[in-house]
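# Coordinates only, no sequence provided:
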């Protein structure tokens, strides 16, 4: 009887230990293959052409590690473990990281629209909306006033047409000078004041923010991209291909299931991303027949070389295609057989 009670007690202790370990975070992140998501349902060009196949973005799944997921990642193939400082910036909070990822996604959509509309010969007009606060230098006055995700639309009653103009105006002031800002935060217009200071690394005068241009695009025909809470810039190439395909009469999917990844700039250049081995696994599980991978001009250890090695390792029939530009992808699709 005593042994039975001891056995139950031991089982209860183990159960509690497992539950507790699940909720205790570790200073690591775990990533694993995510999903391959069809783009046609989330990208809509007004009166756009339909397609017989699919373009898909690919993702990785990431979360804070606990004892359970950390141990599992040690055992599972294509699961990776990263230190916090490898994922988040120095002194960057979870909220700031999330905001940065969402802003990178917004920038990715703008660049994809510009590249696709230019390639299709359609009308588009970039609209400068202000300076987006991408990061904040710790210890400077701006840290107590601004937040990552704020959009600065006016400085001392002036509006600018580029971040270069903004930087030129600010750097021309002296340390200790207070600037009056108009910002947009959570869709609300706010008035703020920020005192300038000398930046610790350069000694130049500034607010102590990392910034990027906040740009929207007016197009004809109109296009909408509903990415919900998907973050990061890595879907740029696939966004571009989906938008382009809805703009032109010829269906460049030719009925095939096409996945891929890679950033996209305004000039149609494809850039590398992280976690491509996991994205290859995700694409293969979704049934993709083709996977576009950034070639990085053939450099050793490029996204393409890693993707190709992963494809061989999982023994997939999916074709891995290297691309440096949007044109590389279009050229491949043009020659691709139905």
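Ah, there it is. Note that the structure is a prediction, hence the values are computed from the model and not measured.
# CA atoms for contacts and neighbours, from now on please.
Noted.
# What distance do you get for the residue sitting nearest the centre point of the chain to residue 167?
The chain has residue 232 as the residue nearest its centroid, 0.7 Å off, counting by Cα atoms, centre = their mean. Counting by Cα to Cα, to the nearest Å, the gap from residue 232 to residue 167 is 25 Å.
# And residue 66, by the same measure?
42 Å.
# The residue nearest to the centre of the chain is in what secondary structure piece?
Using DSSP states H and E, residue 232 falls within no helix or strand.
# so who does it touch?
Contacts for residue 232 (Cα atoms under 8 Å, 6 or more residues apart in numbering) come out as 100-105, 108.
# With residue 230 instead?
Taking Cα under 8 Å, 6+ apart as the test, what residue 230 contacts is 102, 105.
# Sketch out the strands for the stretch 201-338 of the chain, chain order is fine.
Ranges of strands within the stretch 201-338 of the chain are 205-206, 209-220, 223-225, 257-260, 263-264, 270-271, 290-294, 319-323, based on DSSP state E, counting those that start in this stretch.
# So for the second one, what gets flagged as buried?
Meaning strand 209-220. For strand 209-220, a neighbour-count test (16 or more other Cα atoms under 10 Å) marks 209, 211-217, 219 as buried.
# Show me what it is in contact with.
107, 110, 113-114, 122-137, 142, 151, 162-163.
# repeat for the first one
Outside strand 205-206, the residues that touch it by Cα under 8 Å, 6+ apart are 170-175, 196-199.
# what about the residue nearest to the centre of the chain, distance to residue 326?
19 Å.
# quick one: the helices in the stretch 201-338 of the chain?
Assigned by DSSP state H, counting those that start in this stretch, the helices in the stretch 201-338 of the chain fall at 236-247, 276-285, 303-313, 326-335.
# residues near the residue nearest to residue 329 when sequence neighbours are not counted, how many?
With sequence-adjacent residues excluded and distances taken as Cα to Cα, 6 or more residues apart in numbering, residue 329 is closest to residue 323, at 6.1 Å. Residues lying near residue 323 (other Cα atoms under 10 Å) number 27.
# Who are the contact partners of residue 323?
Applying Cα under 8 Å, 6+ apart, the residues near residue 323 are 270, 292-296, 329.
# try it again with 10 Å
Each residue near residue 323 by Cα atoms under 10 Å, 6 or more residues apart in numbering is listed here: 237, 261-262, 269-271, 292-298, 303-304, 329-332.
# Give me the buried subset of those residues.
The buried subset of the contacts of residue 323 (16+ other Cα under 10 Å) comprises 237, 261-262, 269-271, 292-296, 303-304, 329.
# Now flag whichever of the residues you listed is closest to residue 41.
Using Cα to Cα, the shortest approach to residue 41 within the buried ones among the contacts of residue 323 belongs to residue 237, at 16.9 Å.
# One more to weigh against that first structure:
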């Protein structure tokens, strides 16, 4: 065989071997890409995303779209070819696998965590929206979870309202741990509670619960801190003066909080927040209306622009990353609170966009 032919054959075989290796050999990366967007003022799956009953609502127009990101599953292992393509593509981002699934988290565990965060984001969105509108919301400290095989198991239950610990009133979830840790491990602590069933029945009847129980629990020693514990996690439960339902399936995580809150504000106030414009955005939100950062901002911008968005509300902490690659035709608007967002929307609908707070790169 001529040397030239042999060299070409060898090169071809090496090239084929490299291609096969690139396709067959898994690499420790995962991929993010733009997901669908949902108009919080519109419908999803034939149902309104936001349904409010027991309070006057107003017609809305325009868009306040929440944005999502698609990610590869925890069990999926990208190959080298996919990874290189993802690095080169404009509408994909390749990140280390552990960024999306830290500590070996399974896809099922990640899905459950995202579902819990999504539920909490809805609760905070309702609270933030009503506070922005100066509508009173009643809050109470409750048992969120009870640790299996802990002293509190079968003594306290999720949903129990905690009124006091050792006779001292509880107004914040943090108060519970602070009062319990004043005891030494092995000492008894007394919880004054409204049982969950009684609390639910009273809420349905629109009344304050009247039945309370004193529950005595012997504390245990925390293996991490050595302090006294009973094995519960306290949280906050809110009672709203009317019903707000958020209907959106197959979405997880906390990043829709801001857009849900704005959608609620829009439906409860005359006129339109957007003036009919197409506004998208993202951001977590807490009970006080503070907007927090999210992941996958670059992909959310691409997805929003593909859906037709003209403006995008960006959490302040995500501004630098967002401004590094802005899709053509999309204006970024920096927000730090729900009040910032409503003020910027007023400028958008009135056409005074020159004064919008913007995101700067670098």
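Yes, it's here. These numbers were taken from a predicted model, which means no experiment stands behind them.
# so what number do they get for TM-score?
For this chain pair, the superposition-based TM-score is 0.71 by TM-score structural alignment, normalised by the length of structure 1; 290 aligned residues with a Cα RMSD of 4.0 Å.
# Show me what the residue nearest to residue 329 of structure 1 aligns to in structure 2.
Under the alignment (TM-score structural alignment), residue 323 of structure 1 maps onto residue 335 of structure 2.
# Residue 256 of structure 1 now?
Match for residue 256 of structure 1 (TM-score structural alignment): residue 277.
# Looks like that match contacts residue 64 (just checking).
Yes - assessed by Cα atoms under 10 Å, residue 277 of structure 2 is found in contact with residue 64 at 8.7 Å.
# Need the overlap of contacts for these two.
309, 311.
# So for the two, which residue has more residues nearby?
Taking neighbours as other Cα under 10 Å, residue 277 of structure 2 and residue 64 compare with residue 64 leading, 30 against 18.
# Show me what the more buried one lines up with in structure 1.
So, by TM-score structural alignment, residue 64 of structure 2 is matched to residue 55.
# Next, count neighbours for residue 225 of structure 2.
8.
# how far away is it from residue 179 of structure 2?
Relative to residue 179 of structure 2, residue 225 of structure 2 is positioned 15 Å away (Cα to Cα).
# Over to residue 151 of structure 2?
Computed as Cα to Cα, the residue 151 of structure 2 to residue 179 of structure 2 distance reads 16 Å.
# just to revisit the earlier point, among the buried ones among the contacts of residue 323 of structure 1, pick out the one closest to residue 37 of structure 1, please.
residue 261 (11.6 Å).
# Double-check that closest one against residue 236; I have them as touching.
Yes - counting by Cα under 10 Å, residue 261 of structure 1 does reach residue 236; the two are 7.4 Å apart.
# Quick check: neighbours shared by the two?
Joint contacts of residue 261 of structure 1 and residue 236 (Cα under 10 Å, 6+ apart) are 57, 270-271.
# one step back: ok, residue 66 and residue 167 of structure 1, which is more surrounded?
Taking neighbours as other Cα under 10 Å, residue 66 of structure 1 and residue 167 compare with residue 66 leading, 20 against 16.
# follow-up on the earlier one: generate a PyMOL selection restricted to the buried entries among the contacts of strand 205-206 of structure 1.
Selecting only the buried entries of these in PyMOL, with 16+ other Cα under 10 Å as the criterion:
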select buried, resi 170+175+196+197+198+199
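# In strands, which of the contacts of strand 205-206 of structure 1 appear?
197-198 (DSSP state E).
# Including distance to residue 28 of structure 1, could the contacts of strand 205-206 of structure 1 go into a markdown table?
Listed next are these as a markdown table, based on distance: Cα to Cα, whole Å:
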| residue | distance to residue 28 of structure 1 |
| --- | --- |
| 170 | 38 |
| 171 | 38 |
| 172 | 42 |
| 173 | 42 |
| 174 | 42 |
| 175 | 39 |
| 196 | 35 |
| 197 | 34 |
| 198 | 34 |
| 199 | 31 |
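# Residue 250 of structure 1: which of the contacts of strand 205-206 of structure 1 is nearest?
Using Cα to Cα, the contacts of strand 205-206 of structure 1 come closest to residue 250 of structure 1 at residue 170, 49.1 Å.
# Now do the contacts for that closest one.
155, 177, 179, 196, 205-207.
# out of the strands of the stretch 201-338 of structure 1, nearest to residue 188 of structure 1?
strand 209-220 (16.1 Å).
# what's the span of stretch 43-52 of structure 2 from first residue to last?
Start-to-end, stretch 43-52 of structure 2 (Cα to Cα) is 13 Å.
# Identify all contacting residues around it.
Outside stretch 43-52 of structure 2, the residues touching it (Cα under 10 Å, 6+ apart) are 38-42, 57, 242-249, 260, 263-264, 267-268.
# If we use 8 Å, what do you get?
38-42, 242-248, 263-264.
# What's the PyMOL syntax to select whichever of those residues are buried?
The buried subset of the contacts of stretch 43-52 of structure 2, as determined by 16+ other Cα under 10 Å, is captured in PyMOL by this line:
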select buried, resi 38+39+40+41+42+244+246+248+263+264
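# quick one, the longest strand along structure 2 and helix 297-307 angle?
Counting residues, the longest strand in structure 2 under DSSP E turns out to be strand 29-39. Angle, strand 29-39 of structure 2 to helix 297-307, by axes from the mean of the first three to the mean of the last three Cα atoms, to 10 degrees: 40 degrees.
# Report all helices and strands that strand 29-39 of structure 2 contacts.
Packing partners of strand 29-39 of structure 2 (3 or more Cα pairs under 8 Å, 6 or more residues apart in numbering; DSSP states H and E): strand 63-71, helix 80-88, strand 93-96, helix 97-100, helix 297-307.
# swap the cut-off to 6 Å and go again
For strand 29-39 of structure 2, the elements it packs on are strand 63-71, strand 93-96, helix 297-307, judged by 3 or more Cα pairs under 6 Å, 6 or more residues apart in numbering; DSSP states H and E.
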